[in-house]
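S.K.: Model the following, please.
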Amino acid sequence: MNGEALAPVRPLVLRPDVDDVGLVLGDAPGGAPVMVGGTTVPAATDIPAGHKVAVRAVAAGQPVRRHGEVIGVALTGIRPGDHVHLHNLGPGQDHPGERGWSAPPAWSPPIAPTRDHFLGYRRPDGRGATRNYIAIVPTVNCSATVARMVAQAAQREHAGVPGLDGVIALAHDLGCGMAEGTPGDGLLRRTLHGYATHPNVVGAVVVSLGCEINQPGNALGDVADTTVTIQDVGGTAAAVRAALAQVAELVAEVRTLRREPVALAELTLGLQSGDGDAWSGITANPAVGVAADLLVAAGGGVILGETPALHGAGHLLRRRAATSGVAVRIEELLAWWREYAAREGAGPHGEPSREDRAGGITTLGEKSLAAVLKAGTAPVEHVVGYADPVTGAGLTLMDTPGHGSVSATGMVAGGATVLASVTGSGSLFGSRPTPCVRISTTTGLYQAMSGDIDFDGGRATARPEHVTHGRLLFEALVDTASGHPTTAEQLGFGAEEITPWRMGAVL
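M.R.: Below is the predicted model:
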């Protein structure tokens, strides 16, 4: 450094009264002075930006706290100025199921909602929609190519029709080789039915091969009468022509539709984490939580999922359970995932992922505490299974895997009409027919990928900023629901991201 004094490193400590670690805002070289209380200590080693530095001593075997909660246990003695990560911080003891249940205190949002409606489409059954798509739904992977042919031809034929957001093929790789009547079979059928009847889908055309296990009548029920069966009509070319004729009828209906004011009670927001870093818990996620709270206060619905990533914060969700039954269901889901992971030769501490750890997240407890912040502070009103319909207002916990596209697929099938996806490294995701607002955890990421990210969540690093930027995000989500295109939509994302949860034996 040519004799120049190193500038003091001022770590960001969320709860100075109890937290043992803070986050460094930029790369901190070894020896740099680190502000700890009213004094400085030298950084023991180089500490990457977004990683943790100790602000107080922790003895080996003792808990380490961040966000005011335990994130793990010290593997060795930790001194102020030490880099705290995989080498000296290990997972702590899981929080056991809490005995009994007490109702959460009366809840109110951090501020009053600034909107009470969006400009959407009113469906005949009364539901509010944010987009108008026509879906081509293959029952099996064997009909996926024909479904894509139909969608591509229809897009060319009907491009520019006012109010039509697109014709999409919901291609997947399942539907045959599965044991009929098993949970995996049921998940696929529930998912496809949820997409075909989604509020953002004006109408669906089902494309069946004819001999698959996943027969349209079983899988899609009330929409099976739109089925084109390839083997029955005489092959690929005939099936494409028949399906395009049905699409033309649906396009005629779209021409009559106009946006109108729809109460926010008809809006359902799905919350996603594209990938994580240590910033998410202090910037984007708390801001998303404020936006979620505002939507709940306005009468809307919010879906939290990715159950494995919530394992280390299950005790916090149980405390927020609106009823004792909801608290029991939360514990049952967490127990199921522990058993499922063990049966598959994994465990809950398979998380965090490699990307998470590179970004500074060390333990599942730390990741979970950050993840649950996306859901704000509202009570957990409902718990539903994967791709189950979400019909109640307030916060719903949906049981989904941590894999982002699989989780989002379940939420869309359940009725999410807009998604919010937080990314720490630049994950690219879209999910037609539901628009997805991408949110960065840092301003640097937003600036580097401004053509891909919709909202800079990195500007919020303290509670007043969380509220301010959470309100701005809430308004951006309402604008998106009202037709403002997301970057993912402008770039054409979302046609290939449907990923039903694959479960059970393939026979």
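S.K.: Every contact and neighbour count from this point should use C-alpha atoms.
M.R.: Will do.
S.K.: what's the closest non-adjacent residue to residue 435?
M.R.: Closest residue in space to residue 435, ignoring its immediate chain neighbours: residue 418 at 5.3 Å, by Cα to Cα, 6 or more residues apart in numbering.
S.K.: Can you name the residues that contact the one you found?
M.R.: Contact partners of residue 418, counting by Cα atoms under 8 Å, 6 or more residues apart in numbering, are 130, 267, 268, 269, 270, 434, 435, 436, 437, 477, 480, 481.
S.K.: this one next, for a side-by-side:
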Amino acid sequence: MKNEVLKIHPKDNVLVALTDLAKGSHVSYEDVEYILQEDIPAKHKFAITNLSEGDSIYMYGVLVGRTTENISQGSLITTNNLVHDTEKYSTDKLSQKFVWKAPDVTKFKDRTFLGYHRANGTVGTENNWLVIPLVFCQNRNVEVLKKALVEKLGFDTQQHSGFNVDSLIEDYKSGASTHDILNKNISLNKDERVKNQLFPNVDAIRFLTHDGGCGGSTDDAIALCHLLAGYINNSNVAGATVLSLGCQHAQASILKQALEKLGFENEKPVYFLEQQDIHTEQELLSEAIKKTFVGLIEANKIERKPAALDKLVIGLECGGSDGFSGISANPVLGHVSDLLVGLGGATILSEFPELNGVEQELINRCQTKESADKFSKIMAVYNEKASLLGGGFSANPSPGNIKDGLITDAIKSAGAAKKGGTSPIEDVLDYTEQVVKPGLNLLCTPGNDVESTTGLAGSGANIILFTTGLGTPTGNPITPVVKVSSNTKLYNKMNDIIDFNTGGVIEGTSTIEETGEQLLNFVIDVASGKLVKARQLEQNDFIPWKRGMSL
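M.R.: Modelled structure (predicted):
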């Protein structure tokens, strides 16, 4: 029989409802019977003992909040009776080296994926050309280049879909009422296109636009240049065309210096075009088209070839999380991370606001005191700055998170951290810093889905695994984003945007380890060219982080 409730850690004093439970129900767990004092919706928690005002609530074995009133055994934990609270943390407690036993990787040790080998030894899962504006003034020119190049070169979506608006126009002309129009089913046109074979080894031309580069802080402009350098340096990128106005804060010279700092020694073609140095906009665009075309010729010379799995750099992300995310999808990602680390690959755990409350656990896993101190300092400064601007880490949960059981940031964080598995932390990276070490890396990004995935790709991720319990269509221009649902209901409802389901963990039909191995097999297929749903939908989100208040 399917379990109705779950205790995640022996130290916890709440149980998680795995299904909707009615008031008055008798629920048993580990030979103890509980009588529910109120309805407990699936994904939410109830107290397993009588609690007094000010008592601590534990989940995942860590402090996740403090009660604001007396709570009786079997009563629902809500935002009305619980507030965010976390344990203090310190790097002084880092007394001995973390010991880790890697999982059995026998099934994967000889596996390979078909990737694009770069001159610096990295391997891409895609082969993309970038068109980048250094400042928002160039966004229009980027769009003009997109219109000029994409369809003609065969880089538009192979299955181009559009809604049949013509039928609405005809109805309106014939005098149909608004009621009739609102109740009409609009069919979806599908125009099957065959990809142009002129550049068969190039996956796409990706056109980035943004609202930065000038008018904001100089620090944000510099960070943008370093982020763009990371995108050009990413193993999934063959080269880039960079458009600059000339007078903005984000100068081409800053981007060039950032590339040099990465050891970028002309291994990829990068073309810089500055509008104020060229007579007319038409000449600028003409030159950009010619240089991009030449770049595509060079990019097309690279073909997919076998590569060991240690060439994978997997970003670990969550968004639209629910009360099951920390029980199913996130631990499954954690097992994938452990498997890849055991194989010599690299993984990246981001979203620092969603590590609030588990800092000590992560500090204890750091391999050096320097990394632990860096993590501790970044967390403290970030939280302090956000608090001064009106909202610290405790403000992180969204209305959707709260509705589905994540009622404090600490509860959300304790589950989110499970994406990082159990392995040692080899490095701690600030925003835009690059992954250079195999193993688990921590990367400072906000919890905002798109800003975080943007940062993961900018730091070197060539695959991103993205868990969701509520559903989100986020993708990335240069890195395939694999959507992983925490529950089967969501997967069945939104499988047009979700790639992989971990709901079997909740239903008891599959273990975390089994599902993790299945997901790694899926990742190998994606790394070899399988299109994820976000690619099929052309979901290419790009939002640089402005380091003011963003959680």
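S.K.: before we move on, the earlier item: which position in structure 2 pairs with the residue nearest to residue 435 of structure 1?
M.R.: The alignment partner of residue 418 of structure 1 in structure 2, by TM-score structural alignment, is residue 463.
S.K.: How about residue 284 of structure 1?
M.R.: Looks like residue 284 of structure 1 aligns to residue 329 there (TM-score structural alignment).
S.K.: now swap in residue 353 of structure 1 and tell me
M.R.: In structure 2, residue 353 of structure 1 lands on residue 398 (TM-score structural alignment).
S.K.: How about residue 109 of structure 1?
M.R.: Under the alignment (TM-score structural alignment), residue 109 of structure 1 maps onto residue 102 of structure 2.
S.K.: State the distance from the nearest residue to its match once chain neighbours are set aside to residue 424 of structure 2.
M.R.: Counting by Cα to Cα, 6+ apart, residue 342 is the residue found nearest to residue 102 of structure 2 once chain neighbours are left out, at 5.6 Å. Using Cα to Cα, to the nearest Å, residue 342 of structure 2 is found at 11 Å from residue 424 of structure 2.
S.K.: Those two: which is more packed in?
M.R.: More neighbours surround residue 424 than the other of residue 342 of structure 2 and residue 424, with 24 against 21 (other Cα atoms under 10 Å).
S.K.: list the contacts for the residue nearest to the more buried one when sequence neighbours are not counted?
M.R.: Nearest in space to residue 424 of structure 2, with sequence neighbours left out and distances taken as Cα to Cα, 6+ apart, is residue 365 at 5.0 Å. Contacts for residue 365 of structure 2 (Cα under 8 Å, 6+ apart) come out as 97, 98, 423, 424, 425.
S.K.: show me where structure 1 has helices.
M.R.: 144-158, 183-196, 216-219, 230-233, 236-254, 284-297, 314-319, 324-343, 354-358, 364-372, 404-413, 443-448, 463-481, 487-491 (DSSP state H).
S.K.: between those, which gets nearest to residue 47 of structure 1?
M.R.: Among the helices of structure 1, the nearest to residue 47 of structure 1 by Cα to Cα is helix 354-358 (12.0 Å).
S.K.: show me what contacts the nearest residue to residue 299 of structure 2 once chain neighbours are set aside?
M.R.: The spatially closest residue to residue 299 of structure 2, leaving aside those adjacent along the chain, is residue 238, at 5.6 Å (Cα to Cα, 6+ apart). Residue 238 of structure 2 makes contacts with 127, 128, 129, 130, 232, 268, 269, 299, as judged by Cα under 8 Å, 6+ apart.
S.K.: corresponding residue for residue 238 of structure 2 in structure 1?
M.R.: So residue 238 of structure 2 corresponds to residue 202, using TM-score structural alignment.
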